[in-house]
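**Q** This is a predicted model, with the sequence first.
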Amino acid sequence: PSREEHAAADADGNAPRSRGGEADRAAPAGTPGSGSRPSSQEPVPAVQQQRRRGGGRGANRRPSGRERHDEKITVYVSAEELMDLEHARLVLRGEHGLAVDRGRIVREAVAVVLADLESRGDASILVRRLRGR
């Protein structure tokens, strides 16, 4: 993802959550580093104020389609699998006009595979691949 995507995600509150370090546990809710949103009495960062006024990268800017997810898992992949995922992201963007991040691709792939497992059971692609067929 580009720096602009990260800046837009940060302004939307979609920044990656902290991993629960000491500073997060010690900070009261609503303070920087606490992982919660500021209260209405605290100053709103200039980027958020600008976005509310329609500023930023342009008034005609489309929403990113990104959404906040509350749960997280860590998946280790090989360098080749990561390159394949990045290649898929670039193909989706270049050939299909879909600007999505790798996480979105993974979530969609999981949804497709789980739906196939639910509907086809033993004949699903997941069962066949895990059995080596």
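**A** Looks like it came in fine. Numbering: from 1, shown residues only.
**Q** From here on, just use CA atoms for contacts and neighbour counts.
**A** Fine.
**Q** I'd like the distance between the residue nearest to the spatial centre of the chain and Gly132.
**A** Taking CA atoms, centre = their mean as the criterion, Gly103 is the residue nearest the geometric centre of the chain, at 5.3 Å. Gly103 sits 26 Å away from Gly132, going by CA to CA, to the nearest Å.
**Q** element containing Val75?
**A** Using DSSP states H and E, Val75 sits in no helix or strand.
**Q** could you pull out the helices for the chain?
**A** 3-12, 22-26, 46-52, 79-96, 102-120, 125-131 (DSSP state H).
**Q** hold the first one in mind and look at this next one:
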Amino acid sequence: MTRRTSLPGAAELFRSTVAPAHAAEDNGDDWFGGPQQARTHRARSATPRRGSPRQKHDSKITVYVSDEELLALEHSRLALRASHGLAVDRGRVVREAVAIMLADLEENGENSMLVRRLRQDAS
């Protein structure tokens, strides 16, 4: 009798835990189910953009922030809890902020807050 335990393989550890909502077929349609050439940015934004709630996410990015930005984010999170009764983590706050900025960019394009701030930083 061996004392080694059986461990899962890499395929089991890194398998996808979420099935796609709609699998694309090989008939020229894109992943969202419509013709690829007929899609536009404005056509996709029929529903308001929202940040995803606390859940297991399939994708990850790393964002570096300054100490001041991290402190401001943490203060915002604590203010949401203290003043509004919303117990959220920093990731949720960031996802909501990203969703708001992307919705503004889709809706206002050249006049969006994101474009204005990035142009201001570039000059």
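**A** Here it is on my side, so go on. Since we're looking at a predicted model, the values are computed, not measured.
**Q** Save the helices of the first structure as CSV, and put in distance to Ile73 of the first structure too.
**A** Below are those laid out as CSV (distance: least, CA to CA, whole Å):
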stretch, distance to Ile73 of the first structure
helix 3-12, 20
helix 22-26, 20
helix 46-52, 29
helix 79-96, 16
helix 102-120, 11
helix 125-131, 19
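**Q** Compare these and give me the one nearest Gly35 of the first structure.
**A** Counting by CA to CA, Gly35 of the first structure lies closest to helix 22-26 out of these; the figure is 6.9 Å.
**Q** Pull out the buried positions in the closest one.
**A** Asp24 (16 or more other CA atoms under 10 Å).
**Q** cool, stretch 100-116 of the first structure as well?
**A** Of the residues in stretch 100-116 of the first structure, 100-102, 105, 114, 116 count as buried by neighbour count, 16+ other CA under 10 Å.
**Q** Could you give the residue range in the second structure aligned to it?
**A** Using TM-score structural alignment, stretch 100-116 of the first structure lines up with residues 88-104 of the second structure.
**Q** if we can go back for a sec, now the buried residues of stretch 100-116 of the first structure in CSV, with distance to Ser36 of the first structure?
**A** Formatted as CSV, those follow (distance: CA to CA, whole Å):
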residue, distance to Ser36 of the first structure
Val100, 26
Asp101, 24
Arg102, 25
Ile105, 27
Leu114, 32
Asp116, 37
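**Q** distance between the ends of stretch 74-82 of the first structure?
**A** Stretch 74-82 of the first structure has its terminal residues 14 Å apart, counting by CA to CA.
**Q** ok, now stretch 115-130 of the first structure?
**A** 16 Å.
**Q** Residues in contact with it: which ones?
**A** Stretch 115-130 of the first structure is touched from outside by Val113, with contacts defined as CA atoms under 8 Å, 6 or more residues apart in numbering.
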